[in-house]
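Trainee: Have a look at this fold, sequence not included:
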């Protein structure tokens, strides 16, 4: 298939990137450009790739041999695995140019930038040559047509204009729509604070909650401080109780109490209970919303609960069986049913007939090393946490254990490459060395 010579940036989001021998490198997350002087088309410096460890790295455009409809192919040479850091004279095309308010020349008509096209030059450089804009009509219910213009036919794409003006987010949200929450969080972390706030304000509470759960701790606190207090409380309500508790625990006592007071009582109650435990114990690690049924529930009913698409995968691996009430803290804990067992049994029988009563449980005050040994010993991804009276108070999942075992800044820096690869690979000619 012939390589593409004009590429619209928004269509590059998520494209797979391969090396010269077909090896997978990562996926495109953004395009980096250096703004030109006056109305000259900016030069494209390179691509921001997300590699499997979730680290975002920079690849110069000179390393790109072809951009095809479904993939980007790199030429021979090494790839610098150092974390990408945006420089003051650079702009992220997807993160900062999309939705910019511009003026079409010579008509002076106001418009919104919806995409940017880049093309190679004779010197193998790439430039941002075309812009797709939609006029702002101001008429409700009418969607204005999109026009593709030369870069110098619009005004308003200077660095000072882009960093100072309020900017829409619809095109950027469209790019994020197909991405997982963890990938959106990674993208937000790389954006300037102004742009990050604009995106956060435009996301609905549920989506923003999912994204906030995946952000580094400092970004979480920064966003909560920026949001209106009631909006921040609404987002905390939409978060998993254990993640909300972890975030609130990092705030001052005044801010924590104020936000808890703004949350609905039924939403704040489990969060308050989790805050009573030390962060490095089973109680501090657990979620208070595992899958719980009574012993007279059928296998079919239990399977219906674990099919919930909003249920984290780890929590779906175990169904806990307790006497009523089923909300934590539950009635007496009777045992659990593994999802493999649920799939093997007739749907009509009761879960009581498939109970695993031999699986050990964790006390709420179990320290992190004990929790780690528990998961290693029983090969689990989820385990029950009981109080002294044999009531289920929550469940610990392996991802929460890993969150506390990894370095504090792992969400920001990604995971280190084996064998110190970052230090071993040169980066010839790249502006982000």
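Mentor: That came through, no problem. Predicted, not measured: the structure shown is a model, and the values here were computed from it.
Trainee: From here on, just use CA atoms for contacts and neighbour counts.
Mentor: Will do.
Trainee: contacting residues around residue 53?
Mentor: Applying Cα atoms under 8 Å, 6 or more residues apart in numbering, one finds that residue 53 lies in contact with 414-416.
Trainee: alright, now check it against this:
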């Protein structure tokens, strides 16, 4: 094991894990410590790493040849890819200790855990030895002093934590992609998950909710007051908001829709009216739409907007006014690759194509899948009987609704992880 011999674990969160050949195999998400009945500090037995497909596995501390705040390197041998499950006498350091209310000895000064250090003894055993605790001052405008003290000088590190904050755990999670943060939330106990979710800002929470299984979405939304829940729904894409509201009883749907701003609620109401399993029920009602007299330069500027998903930004739909769905007459679409090949001053009406029949709101999902695969499309327009564009079905919409309903559930993903992989000097 390489130096340093003392590492603060919050600094490891998100650090890349590499095999002996230098290929990245995952990222650190937590450390696992084994509680000891002798009063000695807990022994660190390994790390939890997140692998592709959101699978979290256990990395034995004995398998790690190098560990620091920049990288974790594994030695050769067999890597167990079974989904990590915490044992009864184990502790997940970041999940269970960050933001915990404790008392410093002597004197019982109250404080909050902001980090925990693990340290390697001469025999190679790693233990939790020091705790970074910030004093509670009782004054909003002043932060308390930060103390780094020995493990045995802190009371309240074991047992059930009451009245925990979220600031330090959020600091560890803040750089995660929404899908990874959603995955991390599924590892938390329900109460803690709801606390952390509620502490996210509306836009961040909306993004994370879209990546969670339906039952978790409903439970988190139910834990919010209704005004906050409506604010979060406003930040979601209309199709994602409609999917979530579909999981609620109709009376609760109506209450939340009434609390939303009318211009945000209207497209969601329209999507709720479509039959499940049809283009209308899975489409987004906010694709990129421009008039035929817009220029190629204007179209390229629109699809560069950072809030657009890659599938939505892959093409521009061209219609007569108005450009909000339902639009004026649908004229066709232009793929972004075609935009790159044209002069920036050219008008979209000159380059638009309409050689593929649009979908109807009633088109069933299997037919949508077949047609998108046939023409190698990432999105297709949906028009009504009056030839007005009402939305677009993107490939991610199709995937979301083609996979089993519980595909986002961690338990389902983990069930597949029952094989081992070999990390050796030849194959990595």
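Mentor: Nice, thanks for sending it over. What you see is a predicted model; the values in this text were computed from it and never measured.
Trainee: export the contacts of residue 53 of the first structure to TSV and tack on secondary structure, distance to residue 218 of the first structure and neighbour count?
Mentor: Listed next are those as TSV, based on DSSP: H, G, I helix; E, B strand; the rest coil; distance: Cα to Cα, whole Å; neighbours: other Cα atoms under 10 Å:
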residue	secondary structure	distance to residue 218 of the first structure	neighbour count
414	coil	15	18
415	coil	18	15
416	coil	21	14
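Trainee: burial count for the equivalent of residue 384 of the second structure over in the first structure?
Mentor: Residue 384 of the second structure maps onto residue 387 in the first structure, with residues paired by TM-score structural alignment. Residue 387 of the first structure has 17 neighbouring residues, counting by other Cα atoms under 10 Å.
Trainee: now residue 387 of the first structure: how far from residue 282 of the first structure?
Mentor: Relative to residue 282 of the first structure, residue 387 of the first structure is positioned 11 Å away (Cα to Cα, to the nearest Å).
Trainee: any common contacting residues for these two?
Mentor: What both residue 387 of the first structure and residue 282 touch, as defined by Cα under 8 Å, 6+ apart, is the set 363-364.
Trainee: ranges for the helices of the stretch 51-200 of the second structure?
Mentor: 93-97, 167-173, 178-186, 190-199 (DSSP state H, counting those that start in this stretch).
Trainee: Tell me which of the ones you listed lies nearest to residue 308 of the second structure.
Mentor: Among the helices of the stretch 51-200 of the second structure, helix 178-186 comes nearest to residue 308 of the second structure, with 14.5 Å by Cα to Cα.
Trainee: once aligned to the first structure, how far is the closest one on average?
Mentor: With mean Cα distance after the TM-score superposition for the first structure, helix 178-186 of the second structure departs from the first structure by a mean of 0.6 Å once superposed.
Trainee: Onto which residues of the first structure does that helix map?
Mentor: Helix 178-186 of the second structure lines up with residues 181-189 of the first structure when matched by TM-score structural alignment.
Trainee: Which residues does the matching stretch contact?
Mentor: 29, 54, 176, 196, 207, 210-212, 214-216, 219, 412.
Trainee: hmm, try it at 10 Å
Mentor: 29-30, 50, 54-56, 94-95, 173, 175-180, 195-197, 199-200, 207-216, 218-220, 411-412, 414 (Cα atoms under 10 Å, 6 or more residues apart in numbering).
Trainee: again with stretch 300-311 of the second structure
Mentor: By Cα under 10 Å, 6+ apart, the residues outside stretch 300-311 of the second structure that reach it are 286-290, 295-296, 312-316, 336, 339-340, 344, 377-379, 393-397.
Trainee: mind listing the helices in the stretch 301-433 of the first structure by residue range?
Mentor: Taking DSSP H, counting those that start in this stretch, the helices of the stretch 301-433 of the first structure run over residues 339-344, 368-378, 398-405, 410-413, 421-424.
Trainee: Most tightly packed of the ones you listed?
Mentor: Neighbour counts (mean count of other Cα atoms under 10 Å) averaged over each of the helices of the stretch 301-433 of the first structure peak at helix 410-413, with a mean of 18.
Trainee: buried stuff in the match of helix 178-186 of the second structure?
Mentor: Within stretch 181-189 of the first structure, the residues scored as buried using 16 or more other Cα atoms under 10 Å are 181-189.
Trainee: for those residues, which one is nearest residue 149 of the first structure?
Mentor: residue 187 (27.8 Å).
Trainee: what about the counterpart of residue 347 of the first structure in the second structure, how many neighbours?
Mentor: In the second structure, residue 347 of the first structure lines up with residue 344, judged by TM-score structural alignment. Residue 344 of the second structure has 15 neighbours, counted by other Cα under 10 Å.
Trainee: In contact with residue 344 of the second structure, which residues?
Mentor: Residue 344 of the second structure neighbours (Cα under 10 Å, 6+ apart): 295-300.
Trainee: One more: residue 387 of the second structure?
Mentor: Counted by Cα under 10 Å, 6+ apart, residue 387 of the second structure has contacts 319, 326-331, 358, 360.
Trainee: Just the closest of those to residue 77 of the second structure, please.
Mentor: Nearest member of the contacts of residue 387 of the second structure to residue 77 of the second structure, counting by Cα to Cα, is residue 358, at 53.5 Å.
Trainee: Can you classify residue 260 of the first structure by secondary structure?
Mentor: helix (DSSP: H, G, I helix; E, B strand; the rest coil).
Trainee: mind checking what it lines up with in the second structure?
Mentor: In the second structure, the residue matched to residue 260 of the first structure (TM-score structural alignment) is residue 257.
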